[in-house]
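[1] How does the following fold in three dimensions:
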Amino acid sequence: MLVLEDGRTFRGEAYGAVGTTVGEAVFATGMTGYQETFTDPSYHRQVVVMTAPHIGNTGINAEDRESGQVWVAGVVVRDPALRPSNWRSQGDLEDGLRRAGVVGISGVDTRAITLHLRDRGAMRAGIFSGEAARASHEELLRTVTGSPVMTGAALAAEVTTEHPYVVSPPEGTPTRFTVAALDLGIKGRTPALLAARGVRVHVLPSTSTFEEVLATEPDGVFFSNGPGDPATAEHEVELLRRVLDARLPFFGICFGNQLLGRALGLGTYKLPFGHRGINQPVLDRSTGRVEVTSHNHGFAIAWPEGLATDQPAATPYGPVSCSHVALNDDVVEGLRCHDVPAFSVQYHPEAAAGPHDAEYLFDRFVAMMEDTSAQA
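    Down below sits the predicted model:
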């Protein structure tokens, strides 16, 4: 049984592990990439409703994981595959969720749930199966409403790496630059794409100090995607300000974009139902091109009130432009600083899953490090 915070209930079949789970109910619109979604640390403490009706068709494998574990709190699907059918498949999705202890539900009207969340906004939810589902509706609803909300949640420390590690360029690719990457919930494909461009990536815990960042002798600094409310990330924001003060080239993705905004003095706010999926149109204002992009964010940057997003905003670090904008709802999807070497995007240029329209941003980061190095 799926119980939403506002009392609406959906009955279905147990899927994955049997038991109880609670989290923020959100919907993801991708028709593919469920394994990447479920292993993305940004989905920590979220119950993910998959809008595509058929899930599990291609099974799971060891290559498509974006981290070492399944991070979603729960999974909601309409019509799970009876058996996987793909030459790359190494196992069944439901078996994988069961081994990971992830409680899910199938056989529910995911279209109705999605429309409800779109109209009412993301909300807390619980999935109950087995003995847990025998409790009264009132008791189940109390469990849901007693669970934590996402606003004010500091989650980076729960998903970050415990120890630093290094991702080096593949054999035959010369090392050109070194980047210190703060792991706020980083996906595996991100350092891999940097490494493919000749960048040695030092992945650091979210609690790292500026001195620990400098100890890697970085040519640039990267802040990753991650879960939670950016307003809680005071340590990370202060660290980023020191990076900007040192004029180290900076690139941020998703949570990293929100933290750049806060470091510059901009605010952040919670979106009604967020952007999640692999088909979100974004305009790159520097080129006029529209990119189809991968998203997973429930918070966004608040542009200064009364100022159009096509006008630069004044900050303590000089002007900053809204470099990218979401075409569905005009949400700020990227920042470009004019006076310091820093930029960021709200979406996921590393995709995983999703289109590769925005991979050029990794080249832009490398070019920024080249320019800064040439000026030194």
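
[2] from here on, contacts and neighbour counts on C-alpha atoms
    Will do.

[3] Report the central residue of the protein.
    By CA atoms, centre = their mean, the chain has its centre lying nearest to residue 42, at 4.0 Å.

[4] Doesn't it belong to a helix?
    Yes. Remark: residue 42 belongs to a helix, assigned using DSSP: H, G, I helix; E, B strand; the rest coil.

[5] Residue 153 versus that one, what's the distance?
    Distance of residue 42 to residue 153, computed by CA to CA, to the nearest Å: 13 Å.

[6] what's the overlap in contacts for these two?
    Jointly contacting residue 42 and residue 153 under the rule CA atoms under 8 Å, 6 or more residues apart in numbering are residue 228.

[7] on that earlier part again, how about the contacts made by the residue nearest to the centre of the chain?
    Taking CA under 8 Å, 6+ apart as the test, what residue 42 contacts is 71, 185, 225-228, 296.

[8] How about residue 289?
    residue 283.

[9] where's it relative to residue 373, distance?
    When residue 289 is compared with residue 373 (using CA to CA), they lie 29 Å apart.

[10] Would you check that residue 241 makes contact with residue 263?
    Yes. With contact defined as CA atoms under 8 Å, residue 241 counts as touching residue 263 (5.7 Å).

[11] helices or strands up against the biggest strand by length in the chain?
    What stands out as the longest strand in the chain, according to DSSP state E, is strand 267-284. When contacts are defined as 3 or more CA pairs under 8 Å, 6 or more residues apart in numbering; DSSP states H and E, strand 267-284 sits against strand 20-28, helix 110-120, helix 255-263, strand 289-302, strand 320-326.

[12] rerun that using 7 Å as the cut-off
    Where contact means 3 or more CA pairs under 7 Å, 6 or more residues apart in numbering; DSSP states H and E, strand 267-284 is packed against strand 20-28, strand 289-302, strand 320-326.

[13] want to put them side by side, so please do this one too:
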Amino acid sequence: MSGALLVLEDGRSYPGDAFGATGETLGEIVFNTGMTGYQETLTDPSYHRQIVVMTAPHIGNTGMNDEDPESTRIWVAGYVVRDPAVRPSNWRSRRSLDDALVAEGIVGISGVDTRAITRHLREQGVMRAGIFSGDALVDEAGRTRRLEDLVARVRSAPPMTGADLAGEVSVDERYTVDPVPGSVAEGAEPLTVVAVDLGIKSMTPHRLAERGVRTHVVPSTATPDEVLGLAPDGVFFSNGPGDPAAATHEIDLLRAVLDRKIPFFGICYGNQLLGRALGFGTYKLVYGHRGINQPVMDRRTGKVEITAHNHGFAVDAPLTGEAVAPHEEGRYGRVVVSHVDLNDDVVEGLACLDLPAFSVQYHPEAAAGPHDAAYLFDRFVELMTASTTEEAGDAASY
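    Below is the predicted model:
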């Protein structure tokens, strides 16, 4: 087993063993607190350009299968684990985690103290990092590369702030996911949703299909004419990577949807883009929320949900009372914060009171669980149904 070195931009380094492919990888280092669902994490496009540290110590014991990927490839820039499984043990496994990482060229490291790394990131904040192994640990003369040179290499990587990444993970061509057989009443027409792919996970259109919805998934570059030309009953903005402040095209597209009062639902990145479309700011969290155990309160019902998260940015909106959306002196009317994180009071959802639009900062599709927030897809269907029967009120019935 060859050696590897994890290097942070603040100069800290952690020696370990090469895991997956060998070489060099750079990205923003973040940690995920989920104890299960590593395959969904690896294939989540929201992790594009990020090195993921798994806080659970033992990773890989269920291998990799052909049913659980959330996209067509592994998106993480690098992978950090403490104790990888020697061999997978699950009847659905088709290959080991290590083999999957090697096949897709994902550089990783194992045998490091992931708890110490996580504590450091919680105290100092997420930062750029690099994993170096194999030939990447030696210079042209065959000598071991100096730590200061590796730190300089890490600092040359672009930061996540200001990064416009949705176009790098989005589909190139539109595709359609039809309703699940039996989910549409006999003789009825299915509702139609246009889902803008900012890094969409495959389970999202499936959750809509379960509810009798036909979903047209379109690229992030789609124009208002292209979206409206599909005659949607509703528009959906997905999760995705990058800084929402840089997504000017997607924000303009969303405003075109809001101007026409088409029912809108956004999740994760889509929540941040709704916030910016309404005129609120966004900001970078110190270390973000990534995992499947975040407690969030739905203020409409008072219910506390355990939810799946993957975000490093958040919306800056008033936590109490109604606010008038700042864009163009209240063009979009009143807005409330509909959901809030109980760990740190981060805004976890928005609901427009004068438009049929709402969003949440987390993942209600939650392929790896939990499923507490699945009702949000029902809420979206109810909103579209009310709109098509000209009975639409506000988005969340506040």
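
[14] Can you pull the TM-score for these?
    After superposition, the two chains reach a TM-score (TM-score structural alignment, normalised by the length of the first structure) of 0.98; 372 aligned residues with a CA RMSD of 0.8 Å.

[15] and residue 205 of the first structure, what is it in contact with?
    With CA atoms under 7 Å, 6 or more residues apart in numbering as the criterion, the residues that contact residue 205 of the first structure are 160-164, 182-183.

[16] Can you add distance to residue 8 of the first structure, secondary structure and neighbour count and give the residues you listed back as CSV?
    Output for these, formatted as CSV (distance: CA to CA, whole Å; DSSP: H, G, I helix; E, B strand; the rest coil; neighbours: other CA atoms under 10 Å):
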residue, distance to residue 8 of the first structure, secondary structure, neighbour count
160, 34, coil, 21
161, 37, coil, 19
162, 39, coil, 13
163, 42, coil, 8
164, 44, coil, 14
182, 39, strand, 26
183, 37, coil, 27
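
[17] Let me know the closest of those residues to residue 307 of the first structure.
    In terms of CA to CA, no member of the contacts of residue 205 of the first structure lies closer to residue 307 of the first structure than residue 182, at 31.3 Å.

[18] What's the closest one aligned with over in the second structure?
    In the second structure, the residue equivalent to residue 182 of the first structure is residue 196, according to TM-score structural alignment.

[19] Now do the helices in the second structure.
    Assigned by DSSP state H, the helices in the second structure fall at 38-42, 97-103, 114-124, 147-155, 166-169, 203-210, 224-228, 248-259, 269-277, 375-388.

[20] With distance to residue 137 of the second structure as new columns, can these be given to me in CSV?
    Listed next are those as CSV, based on distance: least, CA to CA, whole Å:
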stretch, distance to residue 137 of the second structure
helix 38-42, 25
helix 97-103, 18
helix 114-124, 21
helix 147-155, 9
helix 166-169, 29
helix 203-210, 39
helix 224-228, 48
helix 248-259, 40
helix 269-277, 36
helix 375-388, 48
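
[21] what's the most buried one of these?
    A comparison of the helices of the second structure by mean neighbour count, using mean count of other CA atoms under 10 Å, puts helix 269-277 on top with a mean of 29.

[22] still on that earlier bit, distance-wise, check the corresponding residue of the second structure for the residue nearest to the centre of the first structure relative to residue 73 of the second structure.
    Aligned counterpart of residue 42 of the first structure in the second structure: residue 46 (TM-score structural alignment). Distance from residue 46 of the second structure to residue 73 of the second structure, counting by CA to CA: 12 Å.

[23] any residues in contact with both of the two?
    By CA under 7 Å, 6+ apart, no residue touches both residue 46 of the second structure and residue 73.

[24] Counterpart of residue 221 of the second structure over in the first structure?
    Counting by TM-score structural alignment, residue 221 of the second structure lines up with residue 207 in the first structure.

[25] what's the burial count for its match?
    Per other CA atoms under 10 Å, the neighbour tally for residue 207 of the first structure reads 18.

[26] likewise residue 302 of the second structure?
    Neighbours of residue 302 of the second structure under the rule other CA under 10 Å: 10.

[27] Need the counterpart of it in the first structure.
    Aligned by TM-score structural alignment, residue 302 of the second structure pairs with residue 288 of the first structure.

[28] How much space separates residue 256 of the second structure from residue 383 of the second structure?
    Taking CA to CA, one finds residue 256 of the second structure at 18 Å from residue 383 of the second structure.

[29] What of residue 158 of the second structure?
    Residue 158 of the second structure sits 40 Å away from residue 383 of the second structure, going by CA to CA.

[30] now residue 81 of the second structure
    Using CA to CA, we find residue 81 of the second structure at a distance of 43 Å from residue 383 of the second structure.

[31] for residue 4 of the second structure, same thing?
    52 Å.

[32] What of residue 224 of the second structure?
    Taking CA to CA, one finds residue 224 of the second structure at 21 Å from residue 383 of the second structure.

[33] now do residue 50 of the second structure
    Following CA to CA, the distance that separates residue 50 of the second structure from residue 383 of the second structure is 35 Å.

[34] Tell me the residue in the first structure aligned with residue 346 of the second structure.
    In the first structure, residue 346 of the second structure lands on residue 331 (TM-score structural alignment).

[35] ok, that match - contacts?
    Taking CA under 7 Å, 6+ apart, we find residue 331 of the first structure in contact with residue 325.

[36] ok, now residue 9 of the second structure?
    Contact analysis of residue 9 of the second structure by CA under 7 Å, 6+ apart lists 127-129, 151, 154-155.

[37] Let me know the closest of those to residue 67 of the second structure.
    Taking CA to CA as the measure, residue 129 is the one of the contacts of residue 9 of the second structure closest to residue 67 of the second structure, at 31.3 Å.

[38] ok, the closest one touching residue 8?
    Yes. In this structure, residue 129 of the second structure is within contact of residue 8 by CA atoms under 7 Å, at 4.3 Å.
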